[in-house]
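S.K.: no FASTA, just this:
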């Protein structure tokens, strides 16, 4: 299959098949609380997610973890196995005599999840199975100013082409849930957008860098086109969720701060769940005010926002102003310069003094905002992601220094502040987690079982 125009990774290439970024373990899935006399979808969902999360690897553990009668667990487990959602795959080694128990796992081929992590300039797409193996991935350029109809058509076409490309991959392995040469069904799609999102309604709400998108029913439109649930969230939330679910539980709660074209944030609780707040606005830190910027106008229409002075776009604008004022300032490192953020990152890698000074100044502002949030949220870990956090150590180191200096010892004595381990993959990982949990939710798993029959 030929790659789409502008594709950074062809979906049929070996590098994009079944690869997990950096050897990171599969992210954890959450498990719903099972109450007495709950049944139906919730019971199926609980059993499936106990298995998918690794909390129960055989029938005995499943009975123990679920806290239900063995007969109840067995009856519902057999229904899941018969539907092709759960499989018994090999034996579990254990000491002692007797036949070893069979290992339980979610059938990765029972369904697929699509992810579109949409940024200001490009969208990172992926197709994963229910075991969170990334089967194919693709990066495409996007122009959000074209409006939602044009961009969503582009995403739809790219995801459907990417989905079609995994048919050959599925046909070469376990074919459960997939016919020869045909991909499994897309059972959920997750879309991350670079702006405020009402997650429950699936709509962006007055996103500053997305003209014409306010109130557009992204989730509803794409759900009709794909024929499955479509989850819409803020891109920083997906990054936060992806990062949090690949960390040990003792490193939560987590605050994720992304420094790219804009500035965003995501909060993940000690239980590993996203904290969205009452209206989905939790973590939207880019428009918190900072000192000394009262006269700086932000794209949101207000003044003094952290995004207006410390985002990659703001840093690039400052770099251009300084270059215009002193044309010879950057002559040694700006030959054949790129534009915008790409130029800024190139200059940072080359150790350009002016670029480094601008980044460190921005990091001072970011550090002050993070210090405030540390007192409010008391996270165990602060993760910095986005373009500028991955270029070098300067941004992360300066933010860390400011936070440790400004925040009180009780809030920082065990605090870790680091760059994202997942980097550009964080949004895709978080999107896959959200999508798989939707498929294995009480409503989703009933639909999945019906699809398999």
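M.R.: Noted; the coordinates are in hand. All of these numbers come straight from a predicted model, not from anything done at the bench.
S.K.: hey, let's count contacts and neighbours off CA atoms from now on
M.R.: Noted.
S.K.: buried stuff in the lengthiest helix in the chain?
M.R.: Using DSSP state H to define each element, the chain has its longest helix at helix 353-377. Neighbour-count burial for helix 353-377 flags 355-356, 358-371, 373-374 (criterion: 16 or more other CA atoms under 10 Å).
S.K.: What is it packed up against?
M.R.: helix 306-310, helix 312-325, helix 340-349, helix 394-406, helix 409-412 (3 or more CA pairs under 8 Å, 6 or more residues apart in numbering; DSSP states H and E).
S.K.: most neighbours per residue, which of those helices?
M.R.: Looking across these with neighbours counted as mean count of other CA atoms under 10 Å, the highest average goes to helix 306-310: a mean of 27.
S.K.: Just to check, residue 59 is in contact with residue 101?
M.R.: Yes - in this structure residue 59 lies within contact range of residue 101 using CA atoms under 8 Å: 7.4 Å.
S.K.: So for the two, which sits in the more crowded spot?
M.R.: For residue 59 versus residue 101, the count of surrounding residues by other CA atoms under 10 Å is larger for residue 59: 19 against 16.
S.K.: how much space is there between the closest residue to residue 128 other than its chain neighbours and residue 115?
M.R.: Leaving aside its chain neighbours, residue 128 sits nearest to residue 134 (4.3 Å; criterion: CA to CA, 6 or more residues apart in numbering). Using CA to CA, to the nearest Å, we find residue 134 at a distance of 10 Å from residue 115.
S.K.: Kindly report the same for residue 137.
M.R.: Taken as CA to CA, the spacing of residue 137 relative to residue 115 amounts to 9 Å.
S.K.: any common contacting residues for the two?
M.R.: Taking CA atoms under 8 Å, 6 or more residues apart in numbering as the contact rule, the neighbours common to residue 137 and residue 115 are 124-127.
S.K.: okay, now residue 37: neighbour count?
M.R.: 8.
S.K.: what sits against it?
M.R.: No contacts exist for residue 37 under CA under 8 Å, 6+ apart.
S.K.: Tell me if it really is in a strand.
M.R.: No - remark: residue 37 does not belong to a strand; assigned using DSSP: H, G, I helix; E, B strand; the rest coil, it is coil.
S.K.: before we go on, here's another structure to hold up against the first:
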């Protein structure tokens, strides 16, 4: 079957093609077919035509580039005590960002309206940034991406089965933008598609913050599992936590001895003034021995469970993200200690433990990547061209 204009756009967007001749070579389409499809993309403002490239024989190759200014996507990474919001162009570059704190356990009514208003303010400050093409939102716990709702977020009260789209649509400029919802660990993994996944095809991406989660990249694809519940490492039962109550309502979960909330509770019991795991990390970075000990122990206990995943999935690297990874050297030392003790020599041969590429921005970067992958996928581009009637899309075979 002949490739459509959306397929050619994807070759340009991913960097596989940078000229019409590249598109002809990769697609097998005729010069006329490629020219027509590229013209439709250019008329829609999705690509821009650059200067002719030097000829290697025959006609010069006309440069074709993604028009990153053709629109924006919005990102909102909702955490247990903080929501990060940002605006990105179509090349995935962050244009503006903000952070909003909220009380633990806040519901959507307390969190989403101020977050959406802040996004509207950011867009207003970016005059001429183009239309909002999509919105990516991440939540802790399991989500149903098809319906755009949380289905199991026991530590985020009041979110389950609540449709998020109406909150976004309350702002007129966002009303037509589709919303895409993902698990917080999954979007962290998606951020690495623009980071470490460009070097490694198989990664385990840990989110170690108030809670613990795991994103999985296998052969370059993010794996979410049945019902999106892959990677719930924080609620794996471990012997060290036997009988300890978890915030999920169960007992014996890894989070009760290794989650950020549990570490903060221990310091509070000792009379140490900390409000969040970020305070614990700040203490560790200034040399506080107890804070460093707690973070290393958390990493070690996480590594006990992570070692099993490494044996099963054989990743090339483990990426540590989230607030606790802010003290990377301390936390990673604990992870390595257990991983190398628990995993097979073959599974750990050449294994690397790396910090998240985008640090504490990884959540919003991953939300943007999720939205971009959806609104710029070939079928979405073809549908847009048909709707705008800008020219041949090439959905039918063309010779």
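M.R.: That came through fine. Keep in mind that what you see is a predicted model, and the values were worked out from it rather than measured.
S.K.: more crowded one of residue 134 and residue 115 of structure 1?
M.R.: residue 115 (30 against 23).
S.K.: my guess is that one meets residue 125, correct?
M.R.: Yes - in this structure, residue 115 of structure 1 is within contact of residue 125 by CA under 8 Å, at 5.4 Å.
S.K.: Find the residues that touch each one of those two.
M.R.: residue 428.
S.K.: how deep is the closest residue to residue 205 of structure 1 other than its chain neighbours tucked in, by neighbour count?
M.R.: The shortest distance from residue 205 of structure 1 to any non-neighbouring residue, by CA to CA, 6+ apart, is to residue 214 (5.0 Å). Other residues within reach of residue 214 of structure 1 by the criterion other CA under 10 Å amount to 17.
S.K.: Residue 214 of structure 1 looks like it's in a helix, true?
M.R.: No - residue assignment for residue 214 of structure 1, taken from three-state DSSP, gives coil, which places it outside any helix.
S.K.: quick one on the thing from earlier: okay, and which of the shared contacts of residue 137 and residue 115 of structure 1 map to strands?
M.R.: Secondary-structure check on those using DSSP state E: residues within strands are 124-127.
S.K.: and the two most separated of those residues?
M.R.: In those, the most distant members under the criterion CA to CA are 124 and 127, with 10.6 Å between them.
S.K.: joint contacts of the two?
M.R.: Shared contacts of residue 124 of structure 1 and residue 127, defined by CA under 8 Å, 6+ apart, comprise 115, 137.
S.K.: Which helix or strand contains the equivalent of residue 431 of structure 1 over in structure 2?
M.R.: Under the alignment (TM-score structural alignment), residue 431 of structure 1 pairs with residue 367 of structure 2. Per DSSP states H and E, residue 367 of structure 2 falls inside helix 362-375.
S.K.: Only the buried residues of that helix, if you could.
M.R.: Taking 16+ other CA under 10 Å as the neighbour-count basis, helix 362-375 of structure 2 is seen to contain the buried residues 362-372, 374-375.
S.K.: Looking at those, which one is closest to residue 170 of structure 2?
M.R.: Distances from the buried residues of helix 362-375 of structure 2 to residue 170 of structure 2 were compared by CA to CA; the smallest belongs to residue 371, at 19.0 Å.
S.K.: Who are the contact partners of the closest one?
M.R.: 73-74, 134-136, 179-180.
S.K.: picking up where we left off before, please list only the buried members of the ones in strands among the shared contacts of residue 137 and residue 115 of structure 1.
M.R.: 124-127.
S.K.: a markdown table for those residues, including distance to residue 50 of structure 1?
M.R.: As requested, those are exported to a markdown table (distance: CA to CA, whole Å):
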| residue | distance to residue 50 of structure 1 |
| --- | --- |
| 124 | 29 |
| 125 | 28 |
| 126 | 25 |
| 127 | 23 |
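S.K.: closest to residue 350 of structure 1 among those residues?
M.R.: Comparing those against residue 350 of structure 1 with CA to CA places residue 124 closest, at 27.0 Å.
S.K.: Quick check: that closest one touching residue 138?
M.R.: Yes - the pair residue 124 of structure 1 and residue 138 passes the contact test of CA under 8 Å, sitting 6.1 Å apart.
S.K.: what helix or strand does the most far-flung residue of structure 1 relative to its centre sit in?
M.R.: Seen from the C-alpha centroid of structure 1, the residue lying at the greatest distance (CA atoms, centre = their mean) is residue 97, 44.4 Å away. Residue 97 of structure 1 belongs to no helix or strand when elements are defined using DSSP H and E.
S.K.: rewinding a little: out of the contacts of residue 371 of structure 2, who's the most crowded?
M.R.: Using other CA under 10 Å as the neighbour criterion, residue 74 leads the contacts of residue 371 of structure 2 with 32 neighbours.
S.K.: Trace it over to structure 1, please.
M.R.: Aligned counterpart of residue 74 of structure 2 in structure 1: residue 114 (TM-score structural alignment).
S.K.: Go ahead and confirm that match touches residue 189.
M.R.: Yes - counting by CA under 8 Å, residue 114 of structure 1 touches residue 189, with 4.5 Å between them.
S.K.: Would you mind finding the match for residue 389 of structure 1 in structure 2?
M.R.: Under the pairing rule here (TM-score structural alignment), the equivalent of residue 389 of structure 1 within structure 2 is residue 325.
S.K.: give me the number of residues near that match?
M.R.: Applying other CA under 10 Å, we find 25 other residues in the vicinity of residue 325 of structure 2.
S.K.: and what of residue 64 of structure 1?
M.R.: A total of 13 residues lie near residue 64 of structure 1 under the criterion other CA under 10 Å.
S.K.: Over to residue 351 of structure 1?
M.R.: Residue crowding around residue 351 of structure 1 was assessed by other CA under 10 Å; the count is 13.
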